[in-house]
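In: the sequence and its predicted three-dimensional model are supplied below.
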Amino acid sequence: MDWDKLRIFHAVADAGSLTHAGDALHLSQSAVSRQIRSLEESLNTTLFHRHARGLILTEQGELLFDATASMVKRIDAATARIRDSEEEVFGELKVTTTHGFGVLWLAPRLTKLYEKFPDLKIDLMLEERVLDLPMREADVAIRMKEPSQADLIRKRLMSIRMRMYASPEYLADRGVPGSLDELSQHRLICQNPASSQVAAGKLLVQELLTYDIQTALTVNNYFGVLQAVVANLGIGVLPDYIIEDFPSVVRVLPEIESNEVPVFLAYPEELRHSKRVAAFRDFVQEEIFAHRRQLRAMGAD
């Protein structure tokens, strides 16, 4: 089967439009249309339903698109390995992690990585959903639990805990709670227990909500919780890794915290020798070590 026709079919199916696929492939709409028509004739089937709003795959088209998507991912993986230089780090690296860790910890530190490797291109995908690394939905993942997928290289980076924090201004105005029972006099800011989050954080929030909380603010990510805490809205339940970059926040009820949450870095076995992956892995490990030193200096351990 003609790979050029499959490549064009994949672009059209991905874009849902002959025009958009043509723009991406630097081909005219008529040239793209001819290739799709030729492919359909060679397969003796219809691959797309034509609608005014665009193109929709037929059942046969869906089968072919699944196959071409797998082929594209394998070609991308092979291309990545070929392009990895023994001495240089360049090209795209797809990194996935949670919204909270990506926004609050990783993204603010990426300046150092770019300073060292200016030709690196990071595609940072913040997802609570676990992406499929062996299928190359991402190259590297940082997750709040050990990955269960096979054929992955994994390394435990650190452990975090969920704790309670507030701004000095809020505590000066509303007072510092001396026990969990006194939380009823304060506004609790946390993720909704029904939202996607680490199990240890969910369990801590569920426990805190049993203490007759009169007013609360729930947000579906930790960045929102942090912003509400900084804005003096109440006492927030947050991961402890935020305190290094936000030293103004004050820990509340220090005896109360969640169980440990392990943080793992993982990548496919086939990228074991990737220079880009190695550069990112080493950078994260160096930042983790610096983070631990800073926490010790702040007396947060």
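Out: Noted; the coordinates are in hand. Numbering: from 1, shown residues only.

In: rest of the way, CA atoms for contacts and neighbours
Out: Will do.

In: could you find the closest non-adjacent residue to residue 19?
Out: residue 29 (5.3 Å; Cα to Cα, 6 or more residues apart in numbering).

In: right, and the one you found touches residue 8 too?
Out: No - contact between residue 29 and residue 8 fails when scored by Cα atoms under 8 Å: they sit 11.1 Å apart.

In: those two: which has the busier surroundings?
Out: Shown here are residue 29 and residue 8; by other Cα atoms under 10 Å, residue 8 has more neighbours (23 against 15).

In: got another one to weigh against that:
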Amino acid sequence: MHTDERPAVDLRRLPSPDDLLILLTVARLGRFNAVAETLGTTHTTISRRILALDKQLGGRTLERSPQGWELTQLGAAAVEAAEAIENTLGSLSGLISQDQSALSGLVRVATTDGVGAVFVTPALVRLQQQNPQLNIEMLSATRKVSQNRSGVDLEIVVGRTDVSNAQTIFLSNYYLRLYASPGYAAEHGLPETLDDVGQHGFVSYVESALQVAELGHRWSSQLPMPTSSFQATSVFAQVEAVRQGAGIGLLPNFMVAGQPDFVPVLAGDFERQLPIWAVARPESLRSAAVQAVIASLKEEVKARAGLLAG
């Protein structure tokens, strides 16, 4: 009787699934240090496991670039296999927990301060409440999109984006407008024209430390140089400085619009519109957890479109 028997697989010649998953994490984060932090190990261990994988596969899976570690053609093929392993393990985990929709693991998100506090945080909290096994790390800083992939799965940035080896996803627009406190307005009066703004104190970012030029006073020639300035790297400090009467501030509308402590200044004459983007490597965007974060962010900004419009 004829039987169709497949030849036995020599497991010794197959790459380690653990090493493939490590390669997948490197592809998503771009830096060994970030991968080591995520996996709870060391840079040396990550490097050693990648070298072992390269030896097993017979070629290099990664190469250095200005954007961090990038996949070779062999590495891209290995990542496809790693993603299949990840999906299979995720399905098995769902069966064990009797909740196949649950997300798990760690997602690292970098975001600007204001957008992070007002929109990203509630979106991430809601997602985590729906998926209790999902861990979140949120790194807050106001900067342009990273050119060297700063070890995060997803970056939330504002302003112009100019990156390679990454995909950008538009989330929403928001506005920067001029505001003062009622006390400041009563004591100093409010400007009637943009030229009059130069006769007042001005609150904005520290220009020498600012990476996103559109957020600063000097980016627009429409604004004259002020008589004095209060500059801070934190938008929360700027909001508080305006509240305390330090001067007229260029503030995100979604942080102060409609609040009694803030009076619009030249509301019909001056505003800046800035986009909010989600930026990630293609490998990160294939992660179910990262896709869920983006979906939650889109839901948050859509539900609060009125606040963003101000």
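Out: Yep, it's here. Predicted model only: the values in this text are computed from it and were never measured.

In: on that earlier part again, contacting residues for the residue nearest to residue 19 of structure 1?
Out: The contact partners of residue 29 of structure 1, by Cα atoms under 8 Å, 6 or more residues apart in numbering, come to 18-19, 22.

In: rerun that using 10 Å as the cut-off
Out: Going by Cα atoms under 10 Å, 6 or more residues apart in numbering, residue 29 of structure 1 touches 17-23.

In: okay, and the common contacts of residue 29 and residue 8 of structure 1?
Out: In contact with both residue 29 of structure 1 and residue 8: 18, 21-22, using Cα under 10 Å, 6+ apart.

In: where do the helices sit along structure 1?
Out: 3-15, 18-25, 29-43, 59-83, 99-101, 110-116, 168-174, 199-208, 222-230, 275-297 (DSSP state H).

In: out of those, flag the one nearest residue 126 of structure 1.
Out: Closest to residue 126 of structure 1 of these is helix 99-101 (Cα to Cα; 4.9 Å).

In: go through the contacts of residue 29 of structure 1 and name the one nearest residue 103 of structure 1.
Out: Distances from residue 103 of structure 1 to those, taken by Cα to Cα, are shortest for residue 20, at 31.7 Å.

In: map that closest one onto structure 2.
Out: Correspondence of residue 20 of structure 1 to structure 2, assessed by TM-score structural alignment: none assigned.

In: give me the distance between residue 20 of structure 1 and residue 8 of structure 1.
Out: 11 Å (Cα to Cα, to the nearest Å).

In: burial of residue 269 of structure 2, as a residue count?
Out: Residue 269 of structure 2: 11 neighbours (other Cα under 10 Å).

In: and if you look at residue 236 of structure 2?
Out: Neighbours of residue 236 of structure 2 using other Cα under 10 Å come to 14.

In: and it, what does it touch?
Out: So residue 236 of structure 2 contacts 113-114, 117, 251, 255 (Cα under 10 Å, 6+ apart).

In: please indicate which of those are buried?
Out: 113-114, 251, 255 (16 or more other Cα atoms under 10 Å).

In: counterpart of residue 199 of structure 1 in structure 2?
Out: Aligned partner of residue 199 of structure 1 by TM-score structural alignment: residue 213.

In: residue contacts, that match?
Out: 143-144, 159-160, 205, 207, 219-220.

In: likewise for residue 292 of structure 2?
Out: 103, 124, 127, 285, 298.

In: what lines up with residue 123 of structure 1 in structure 2?
Out: Residue 123 of structure 1 maps onto residue 137 in structure 2, with residues paired by TM-score structural alignment.

In: now the nearest residue to its match once chain neighbours are set aside: how far from residue 153 of structure 2?
Out: In space, and not counting its chain neighbours, residue 137 of structure 2 is closest to residue 108: 4.7 Å by Cα to Cα, 6+ apart. The gap separating residue 108 of structure 2 from residue 153 of structure 2 is 5 Å, by Cα to Cα.
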